[in-house]
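Student: The amino acid sequence is not available; the structure is as follows:
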């Protein structure tokens, strides 16, 4: 679906758009052998398993359930929460610069993130640009995650805007496709260097 008018506001994903997040950053410190690291992340500490916290399950409950299935990995599984911040490697400067530039032009900006309410405060503290968001839809608060259509509907309810008013920036192709199908403008974030030109192309900078 192609929106009928240009966007007038930004809707930002957070992980790997504003701040870099990758469980491998932590677990490469725990598993010295690459094969052991790959095996753990593909069969034990998977993104599928982690997504339960994005839906509102606590880290404690999610970790306990997985540890019961894989007791020999209990210590490594516990690190998912105990050493959570070590999965991050800082903010993305190109994105921060664009958010600041948009704020100077008083372009409305919002966030839409698949994230636990337990981790959201620490993530917001990683960059000063989060102060520019007029509202944030956090999946765990809503008990629904991207790319499910309902979470995009919640964005529209929360912002008071229509889909065609918003340019959605996300690093997930599935999330981008879902938003586009609902009438959002979209930019698939794959390279920080292409972000500002894309925003300029939409006429927002």
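Tutor: Sure, I can see it. What you see is a predicted model, and the numbers here were worked out from it, not measured in a lab.

Student: For the rest of this, base every contact and every neighbour count on C-alpha atoms.
Tutor: Fine.

Student: Pull the residues that contact whichever strand or helix holds residue 153.
Tutor: Secondary structure from DSSP states H and E places residue 153 in helix 149-159. Outside of helix 149-159, the residues within contact range by CA atoms under 8 Å, 6 or more residues apart in numbering are 112, 135, 137, 139, 142, 144-146, 162-163, 178-179, 182.

Student: Please indicate which of these are buried?
Tutor: By neighbour count, with 16 or more other CA atoms under 10 Å, these hold 112, 135, 137, 139, 144-146, 163, 178-179, 182 as buried.

Student: And here is the other one:
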């Protein structure tokens, strides 16, 4: 197999924690939160944004359909940065260590165009990728094979030379089927060890 040449990061739950349920459990009774998420497809609403729908307009229109929950749903927009937090510091250090060594580093993420631009203001490291493949800009989302094919064609690096970390097994499965190296992310320590094993970083860099 060809040597790995570039590293591809997912963002949600790899570089930034993304747990909307946890946010809502802080501001409402957990039982009410569970009922709200059971009754309405908030993750489906978010997926529309990831596919390119305008952020505020999409959330507010969705909220208006559910008067009982309207004020809470609007928080998906109004307090979004509180959901997309905190940063996973060790993962950010790994990203920057790779950059310091001259390794090409890409993002491949399901993220709205508006939300990514907003997140960059709070998390400067999001602007440090050599290339960022944002679903909301491409109108393609993982695990659609088309977004992986787009990355391959754009960067010009052969699939076996790409190492991809993502926290979702279905996203990893498509990358594997295309010949990518993959790592199912369940914490930065395992990811650091994989980067060392692939020869991208040494033990000191990976701390």
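Tutor: Looks like it came in fine. Keep in mind that what you see is a predicted model, and the values were worked out from it rather than measured.

Student: Got a TM-score for the pair?
Tutor: Aligned and superposed, the two chains score 0.91 in TM-score terms (TM-score structural alignment, normalised by the length of the first structure); 201 aligned residues with a CA RMSD of 1.6 Å.

Student: just to revisit the earlier point, can you redo the buried ones among the contacts of helix 149-159 of the first structure as JSON lines with distance to residue 73 of the first structure and secondary structure?
Tutor: Shown next, in JSON lines, are those (distance: CA to CA, whole Å; DSSP: H, G, I helix; E, B strand; the rest coil):
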{"residue": "112", "distance to residue 73 of the first structure": "32", "secondary structure": "strand"}
{"residue": "135", "distance to residue 73 of the first structure": "38", "secondary structure": "strand"}
{"residue": "137", "distance to residue 73 of the first structure": "33", "secondary structure": "strand"}
{"residue": "139", "distance to residue 73 of the first structure": "28", "secondary structure": "helix"}
{"residue": "144", "distance to residue 73 of the first structure": "29", "secondary structure": "coil"}
{"residue": "145", "distance to residue 73 of the first structure": "27", "secondary structure": "coil"}
{"residue": "146", "distance to residue 73 of the first structure": "29", "secondary structure": "coil"}
{"residue": "163", "distance to residue 73 of the first structure": "44", "secondary structure": "helix"}
{"residue": "178", "distance to residue 73 of the first structure": "35", "secondary structure": "helix"}
{"residue": "179", "distance to residue 73 of the first structure": "37", "secondary structure": "helix"}
{"residue": "182", "distance to residue 73 of the first structure": "41", "secondary structure": "coil"}
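
Student: those helices in the second structure, which residues are they?
Tutor: Taking DSSP state H as the criterion, the second structure contains helices spanning 20-27, 30-39, 42-50, 55-64, 70-78, 80-83, 89-100, 113-122, 135-138, 145-155, 169-177, 188-197.

Student: most tightly surrounded among these?
Tutor: helix 135-138 (a mean of 21; mean count of other CA atoms under 10 Å).

Student: ok, residues contacting that one?
Tutor: Contact with helix 135-138 of the second structure is made by 49-53, 108-113, 141-142, 147, as judged by CA under 8 Å, 6+ apart.

Student: rerun at 7 Å
Tutor: By CA atoms under 7 Å, 6 or more residues apart in numbering, the surrounding residues in contact with helix 135-138 of the second structure are 49-52, 109-113, 141.

Student: show me what contacts the residue mapped onto residue 186 of the first structure from the second structure?
Tutor: Applying TM-score structural alignment, one finds that residue 186 of the first structure aligns to residue 182 in the second structure. Contact analysis of residue 182 of the second structure by CA under 7 Å, 6+ apart lists 163-165, 172, 176.

Student: could you dump the residues you listed to a markdown table with distance to residue 188 of the second structure?
Tutor: Shown next, in a markdown table, are the contacts of residue 182 of the second structure (distance: CA to CA, whole Å):
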| residue | distance to residue 188 of the second structure |
| --- | --- |
| 163 | 15 |
| 164 | 13 |
| 165 | 10 |
| 172 | 17 |
| 176 | 20 |
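
Student: which one of those residues is nearest residue 11 of the second structure?
Tutor: The closest of the contacts of residue 182 of the second structure to residue 11 of the second structure turns out to be residue 165 (CA to CA; 9.1 Å).

Student: quick one: that closest one and residue 185 touch, right?
Tutor: Yes - judged on CA atoms under 7 Å, residue 165 of the second structure makes contact with residue 185 at a distance of 5.8 Å.

Student: Compare those two (neighbour count), which wins?
Tutor: Each of residue 165 of the second structure and residue 185 has its neighbours counted (other CA atoms under 10 Å); residue 165 has more, 24 against 20.

Student: TSV for the helices of the second structure, including distance to residue 10 of the second structure?
Tutor: As requested, the helices of the second structure are exported to TSV (distance: least, CA to CA, whole Å):
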stretch	distance to residue 10 of the second structure
helix 20-27	17
helix 30-39	25
helix 42-50	13
helix 55-64	20
helix 70-78	21
helix 80-83	17
helix 89-100	11
helix 113-122	13
helix 135-138	11
helix 145-155	12
helix 169-177	10
helix 188-197	12
